Structures are given as C-alpha cells and as structure tokens.
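Q: no sequence for this one, just the structure:
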C-alpha cells in the first residue's frame, strides 16, 4: 500500500525542533526526506543527557524516517550538490535566520530558477518580514512575546512558559499545513511558492478567544492557574492524593454536576448559570476545594465519569505513556534500531483510514546516506571520495571502506 505522500521529495535543511518536527511528519506520511546536515551535524545530536548509548534522546525524538547527507554549504561544491538535489525536489524546508538562504546563494528566487515547481517552507522566530525579522527565534521568546506566558501559571507567581516547546512545534505544524496546501495548489498552477511560518505568529494565532476577550473589553487577560477565563468550573482541582481536571462546559452539565454532588449550596441562584458562576468564581471554587480534598483523584474521576461529566486525572508522563488507551491508539510504538536495539517512540497522531502513515526507518546516523544519495544524483565513487577528502561531505567511519 502506498503512503499518502509517497513520491514527494523533501530537502530538509532544518535543525533543532520546529523544522525537524515538520519534516518528520512529512516523512511519516511517506515523503522522501533528505536531511542535509553540516559537518558538525544537527545541534541536537549533542543535546544531552539523556543519551541512548551515544545517541541523543532529543535528536531521536524528531528525526526518524529520514536520510542523512552531510554537506558543507560554505563550500561551493556543497552548494552545487545541494542545487543538484533540488532540481527534482518538491519541497525545501529551512529554519535559518531570515536572509541566510540568500547569503548562501540558495534563496527562493535562486531556487525558482533551478526548479520553478519548488515549494520553499521557511520557519523562523518572527517571520521573513517586519521589524523583528532579524531577532533570534527561540521558543521561550515566542511564548513570552506572544502573550502565552502572561496567562500561564499561578496568578500570584511569575510568568511561566508551557512545559514543552509549543511555539516550535506549532510553527512546524503551520509549515506542514502550508506545504500540503501549496502541493495541492501547484496541481492547478504548476508553480511552487514560498511559505513563511513564524513562532510569534503561531502564538498569536492560538490566542483565539483570549484575544476576542481583549478586543471586546480592552482588558488584558490574566493567569488563572488551571482555570478557564470564560467557563466555571473548568479547571484543575486538588484531591487528597493529587490533581484532576473537571470541565463543566455548559449549564446542562452543571445541573448534572449539582445532582451528583448532592450539595444544596450549589443550587443557589448565584451559581445557576455560567455568567453567575463566573461572577461568583472565588466563592464557588472555595466551596468545591473544601470538598474535593476529601477524596482521591480516582474516586472523583470515577464518580463524575459515571454521571457523564467530563473529567480526568492530571497525568505524569509515566502515567500517560503507559496508558492502555494510548497504546491502543498506537501513540507509543517500539522500533528496532540497528545499534540501539529496541527504541520507544511516540506514534503518528494523524490516523488515515486507507493510507495511514508508517515508521519505516529509525533516526539516521550523521551522513549515513551521503554515499547513497550522491550516487543517486549521478556522482561516482571517485568523486564522492574527493568530496570526503575536501570536507564537502562525510560518511560514518564504519562505512568509509565502501567508497
């Protein structure tokens, strides 16, 4: 069975997280992703501990299903080889600082001359245009400048970032959407285009109802800990042995909740509708906190689930990554790595009924496919050996005898 993106060739110039996440997703769905690494390799190959033997757990998390080719793009021959690869490619993905591709002589206008159908996806901190374009793009900067940190955390504490890199991952996802949209549009026009995805734009686009609240009132939203600004009760609560989440999303659910709790104080008019409950948020939450602390989180979850009220435990990674439902959904998978043995990884979140994605290869060694790919585009063994001697490319030491 063909994978949905089979036949799509992607040249991956990215490193760290946003770009590699984007290209791994395309690879999971069948694209032929050729990861171009500088001689020192993707930065994250050295980001640890933890390491799995000599391999960085960080690198392993976002680089499966790719082929690794080492090219020194500061050398003219390296750029020439890259241009040869782009001649029949469909997509180039990069996450350099804006302007770097032009300085290297491989900006979008140059790529169009090589291949008019090429789609270039550029991921950066602040976009390819605008006053902030040259600022360094880091996830934590985007979370802070994009407003997320101002509404995250305890109301009495300092601003808090999300626990993992949502700006990086989100920008990678917008790039994927742009790539798939451009591939579809190219079927009509026959031309490629340039996709500009930014971490700051991602954070702003996700403000949604919080931005709507601001536009309606001109008041800055505030951090509410685990609570929701527009719905009450809809937040994290502390049980006797940990935390659980309760989501009473409408007045019908509130009526069920009151019936389940069998507390006459909850039937008072000041709690009847959601606007009433928002107005009296502090009083209501104080009442609920005094009750919820008397039982375990699992007892509350079982009670509310039985009544049809949305709730769930606040899981640690050890809880959720060993959860039977997560395993049934194949969101934790095991693969056989040629040197590391059994390797656990996250699964593919997009479930396609007829052409599902597939993990076909583990994350590559640096330069593992240099020889294979260079031969594919017409270079012979003698030429490849000269490239190695000149530092234009490299291959793993164990493979050096094959050239």
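A: Received the coordinates, thanks. Predicted, not measured: the structure shown is a model, and the values here were computed from it. Numbers count the residues shown, from 1 in each chain.

Q: drop to CA atoms for contacts and neighbour counts, all remaining ones
A: OK.

Q: what about the residue lying farthest from the centre of the chain, distance to residue 280?
A: If you look at how far each residue of the chain sits from its centre, by CA atoms, centre = their mean, the farthest one is residue 264, at 45.6 Å. Residue 264 is 16 Å from residue 280, where distance means CA to CA, to the nearest Å.

Q: got it, and residue 329?
A: 40 Å.

Q: how about residue 107?
A: Distance from residue 107 to residue 280, by CA to CA: 57 Å.

Q: for the residue nearest to residue 13 when sequence neighbours are not counted, give me its contacts.
A: Once flanking residues are discounted, residue 13 sits nearest to residue 94: 4.8 Å by CA to CA, 6 or more residues apart in numbering. Counting by CA atoms under 8 Å, 6 or more residues apart in numbering, residue 94 touches 12, 13, 14, 19, 120, 121, 122, 123.

Q: isn't there a strand covering the fourth one?
A: To tie it back to what came earlier, the one meant is residue 19. No: counting by DSSP: H, G, I helix; E, B strand; the rest coil, residue 19 falls outside a strand, being helix.

Q: neighbours around it, how many?
A: Look at residue 19: counted by other CA atoms under 10 Å, it has 29 neighbours.

Q: from memory it sits against residue 172, does it?
A: Yes: with contact defined as CA atoms under 8 Å, residue 19 reaches residue 172; the gap is 5.8 Å.

Q: what's the overlap in contacts for those two?
A: Joint contacts of residue 19 and residue 172 (CA under 8 Å, 6+ apart) are residue 123.

Q: can you check the distance spanned by stretch 97-110, start to finish?
A: Criterion CA to CA; first-to-last residue distance in stretch 97-110 is 18 Å.

Q: second one coming, line it up with the first:
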C-alpha cells in the first residue's frame, strides 16, 4: 500500500452506492479497505447496470483496491469476525438502516468499547435521529427532499433528475470528509473516535446555496429554470448553427463585457445599467436572446474558438463519447486502462483529486466474492482449522 492513507484500515459494511463509494475513495489513496459481503451473492451492485460476463462493470470500478471478505453477520461467529477486525481498524463505514447493526450486536457502543479510537461513518437516507430515521431512504429520495429536484428541469416541465446517483455520491463525499476530520482528531491526540452521521437528504441540502435565506427573508422560492442560472446573468445554454448546444458563462463583469464585444453588441457591453450582475439579471431574457442570435448563426467549433480567444468560459455538452475522445481527459490521466478477469481490457475513470506528492492509485479491480476471506482471517490470527470450521458452519464463505 502507498498513499496518504497508508496504514489506515477501513471496514466497509455497505452495499450499492453510498458507503462503498466513500470506501473506494479511501482505498484509492492507500487505505486498506476490507469490504464485508454476505453469502448468496454479496453486494447487489455486482449485478447492477451493464454486465460483462455476468459481473457489473460498475462493480469493478466501485470496488477497486478493496478486499472482499464474505461473512454471515447473522451468525455469532460471523459477528465475532467483525469484532476482531474492529480491534485494529480505524474506520467503519456502513449504510444499513438505523439500528440494524445494533440488532446484530455490532452497534457503535459495542465497537467503540472494543476500540475507542474507532471512527464509525453511518450513511443513511435521513440520518440516525429524527422522526424519519426509520423510513427507507435511497439517493433518489435524498435528491427529492434535499431540494435539488424541485429546482432541476425546464420551467414548464416536470422536476427532473440528474442522470447519475447524485444523492448517494454526495453523501459519500460528506462521509469521507467526516471520516478524515475524525481521523485527524484521533491521530493528533485530541480525543477518541466518534460517529459521523451522514444523511442523504442533508448531503443534497448542503449544496442548495442561498435557498433558505432567500425564502425566509424575501419569500422567494427558487424554481426550475432549464439551462439558466437564476439570479446570475448571462449564464445559459445556447443553440449553435449545426444543431449543438453550448454552455456560456459570461457572468462576471469583465467577462460580460468581453462576451458582448465578441458577439457584436458593444452597445450592451457599454450600457451602465448592465455593468453589474443585479442589473443584468433584470434583463436576462434580453441578454440570452442576443447571445442566442449570435451562436445560432455559427458552428459549434467557431463559437468555441471565438469565445476561447476572448477568454469567455464556454464548453460543449459532452457525451461519454466526447469524454473518451478528449485530449484533456487523457492528459490528466482521467481515463485509465484496466484488465478484467478473462483478459478483457476496459477504460475506467481516473482518480480525483490529484495530489502532487502522494497521488492515488489503482492496484486491482473489484474482487470476486470472498476472494480475501482466508487471507484476512489468517491475518487476524485464525488458524486453518478455525477457518475450516467457520466455513463449515456457514459463518464465512
């Protein structure tokens, strides 16, 4: 292992997206991540979305650098394996329903007593407290109740979702941030481990900018606005002559002036009523029409080249084909080649963020179910006879 988290042991008791994505990021930066999977199929993500020879391509990405240990948590012997792992672990990341680990004898009080330095990251729909804590909660519900879906989509259309599991991923990032803050506290001798309580709803809500004070003080309800950025102008999506769409963000004062000059509207560039954002917002529809009148008479390549010369932020809307073919993605090592079981080679996303001295790395793709059970149990002091007995009793696989 190498990386800034070298020497950190993480136990992942999670499925699908939120907890596994958080653990994946820690694994990419050197943490030893031991993923606990249950018998009879393991993590359902193994069968989600597009499969290659029976295994999800998402699985290989989400579980890279992890060790798979297959344990029956409902058996006393299986629970004992987790307790022995917890003795030397730094972090447990889980996304079971509140109270589920407690029913298995693996709740915070039990694990904290075994290892006071342990940090437990608990990710669930509504968090560990409150009147909704026992409701089932997925990322889609977090996006709905966190406020982002209400503000997403065309003004006259239905609320829309982003095309990825945004709520889960945002919760994962908050989980990693919380884990690192807790680890810093422990490693600098400021105190023992603690619970990091992450709600999917709150993780989305945390991105909602000035939504609350605008409503509370001004009575303003932020609505859907299509490709525009309400209250900031001009910033929108515009048509090009060849049928494409370009995003242009001309919303700082000097950028706005350059944009108006380059589209042939010096009158708008020099209008004192439009010199600052609050004035431009009042006439955002007029500004969008002026920009669209220019972009719709030029090709995408011409629009982008002209705006780049004028130092106006702009970009085409990328499909996955655009991403894979993009020179900047390639130069930044955001498209890595991976080898799958059976010899197939496939591109996978690179690692974010980029650290200059201790960069992340991919050591292996997602493991087979229980691939590391024997080696991890051996490292905990189980001898061959004990491992055989646990397998025979169905405690491990």
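A: Yep, that arrived. This is a predicted model, so every value here is computed, not measured.

Q: got a TM-score for the pair?
A: Remark: TM-score between the superposed chains equals 0.95 [TM-score structural alignment, normalised by the length of the second structure]; 393 aligned residues with a CA RMSD of 1.6 Å.

Q: can you pull out the helices in the stretch 101-250 of the second structure?
A: Ranges of helices in the stretch 101-250 of the second structure, per DSSP state H, counting those that start in this stretch, are 108-114, 139-145, 166-187, 200-205, 211-218.

Q: deepest of those helices, which one?
A: helix 200-205 (a mean of 25; mean count of other CA atoms under 10 Å).

Q: give me the mean deviation of that one from the first structure.
A: Average distance, helix 200-205 of the second structure versus aligned residues of the first structure after superposition (mean CA distance after the TM-score superposition for the first structure): 0.8 Å.

Q: what helices and strands are in contact with that helix?
A: helix 139-145, helix 166-187 (3 or more CA pairs under 8 Å, 6 or more residues apart in numbering; DSSP states H and E).

Q: quick one: contacts of it?
A: 123-127, 137-139, 141-143, 145-148, 167-168, 170-171, 174.

Q: switch to 7 Å and redo it
A: For helix 200-205 of the second structure, contacts defined as CA atoms under 7 Å, 6 or more residues apart in numbering pick out 124-126, 139, 142-143, 145-148, 167-168, 170-171, 174.

Q: and it, how far out from the chain middle?
A: Relative to its chain's centre, helix 200-205 of the second structure lies at 12 Å (CA atoms, centre = their mean, to the nearest Å).

Q: now do stretch 44-55 of the first structure
A: On CA atoms, centre = their mean, the centre of stretch 44-55 of the first structure falls 20 Å from the chain's centre.

Q: what's the answer for stretch 356-376 of the first structure, then?
A: So, by CA atoms, centre = their mean, the centroid of stretch 356-376 of the first structure is 21 Å from its chain's centroid.

Q: against the second structure, where does it fall?
A: Aligned by TM-score structural alignment, stretch 356-376 of the first structure falls on residues 359-379 of the second structure.

Q: same question for that stretch: list its buried residues.
A: 359-362, 364-367, 369-370, 372-374, 376-377 (16 or more other CA atoms under 10 Å).

Q: tell me the one among these nearest to residue 311 of the second structure.
A: Nearest to residue 311 of the second structure, judged by CA to CA, of these is residue 359 at 31.0 Å.

Q: could you find the closest non-adjacent residue to that closest one?
A: Per CA to CA, 6+ apart, closest to residue 359 of the second structure is residue 3, 6.3 Å.

Q: checking the one you found next. Helix, strand or coil?
A: Under three-state DSSP, residue 3 of the second structure comes out as coil.

Q: looking at it, it is touching residue 28, isn't it?
A: No: if you go by CA atoms under 7 Å, residue 3 of the second structure and residue 28 don't touch, sitting 8.1 Å apart.

Q: those two: which is more packed in?
A: Neighbour comparison, residue 3 of the second structure and residue 28: the larger count goes to residue 28, with 27 against 18 (by other CA under 10 Å).

Q: what's near enough to touch residue 377 of the first structure?
A: Neighbouring residues of residue 377 of the first structure by CA under 7 Å, 6+ apart: residue 85.

Q: how far away is it from residue 324 of the first structure?
A: Going from residue 377 of the first structure to residue 324 of the first structure by CA to CA gives 46 Å.

Q: residue 132 of the first structure now?
A: Taking CA to CA, one finds residue 132 of the first structure at 45 Å from residue 324 of the first structure.

Q: any idea which of the helices of the stretch 101-250 of the second structure gets closest to residue 36 of the second structure?
A: Using CA to CA and comparing those, the one that lies nearest residue 36 of the second structure is helix 108-114, at 15.5 Å.

Q: what does stretch 307-326 of the first structure rub up against?
A: Residues outside stretch 307-326 of the first structure that contact it (CA under 7 Å, 6+ apart): 243-248, 253, 257, 260, 297, 301, 304-305, 332.

Q: can you lay out these as CSV showing neighbour count?
A: Listed next are the contacts of stretch 307-326 of the first structure as CSV, based on neighbours: other CA atoms under 10 Å:
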residue, neighbour count
243, 19
244, 21
245, 21
246, 21
247, 19
248, 21
253, 16
257, 19
260, 15
297, 23
301, 19
304, 19
305, 12
332, 17
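
Q: and of those, the nearest to residue 75 of the first structure?
A: residue 332 (41.1 Å).

Q: that closest one and residue 348 touch, don't they?
A: No: contact criterion CA under 7 Å: residue 332 of the first structure and residue 348 do not qualify, at 8.8 Å.

Q: and residue 32 of the second structure, what pairs with it in the first structure?
A: Under TM-score structural alignment, residue 32 of the second structure pairs with residue 32 in the first structure.

Q: thought its match was touching residue 8?
A: Yes: between residue 32 of the first structure and residue 8 there is a contact at 6.1 Å, judged by CA under 7 Å.

Q: would you mind telling me which of these two has more residues around it?
A: Neighbour count, other CA under 10 Å: between residue 32 of the first structure and residue 8, residue 32 has more, with 22 against 17.

Q: which residue, other than its chain neighbours, is closest to the more buried one?
A: Among residues not flanking residue 32 of the first structure along the chain, residue 9 sits closest, at 4.8 Å (CA to CA, 6+ apart).

Q: which SSE is the closest residue to residue 73 of the first structure other than its chain neighbours in?
A: Among residues not flanking residue 73 of the first structure along the chain, residue 79 sits closest, at 5.1 Å (CA to CA, 6+ apart). Residue 79 of the first structure belongs to helix 76-86 when assigned by DSSP states H and E.
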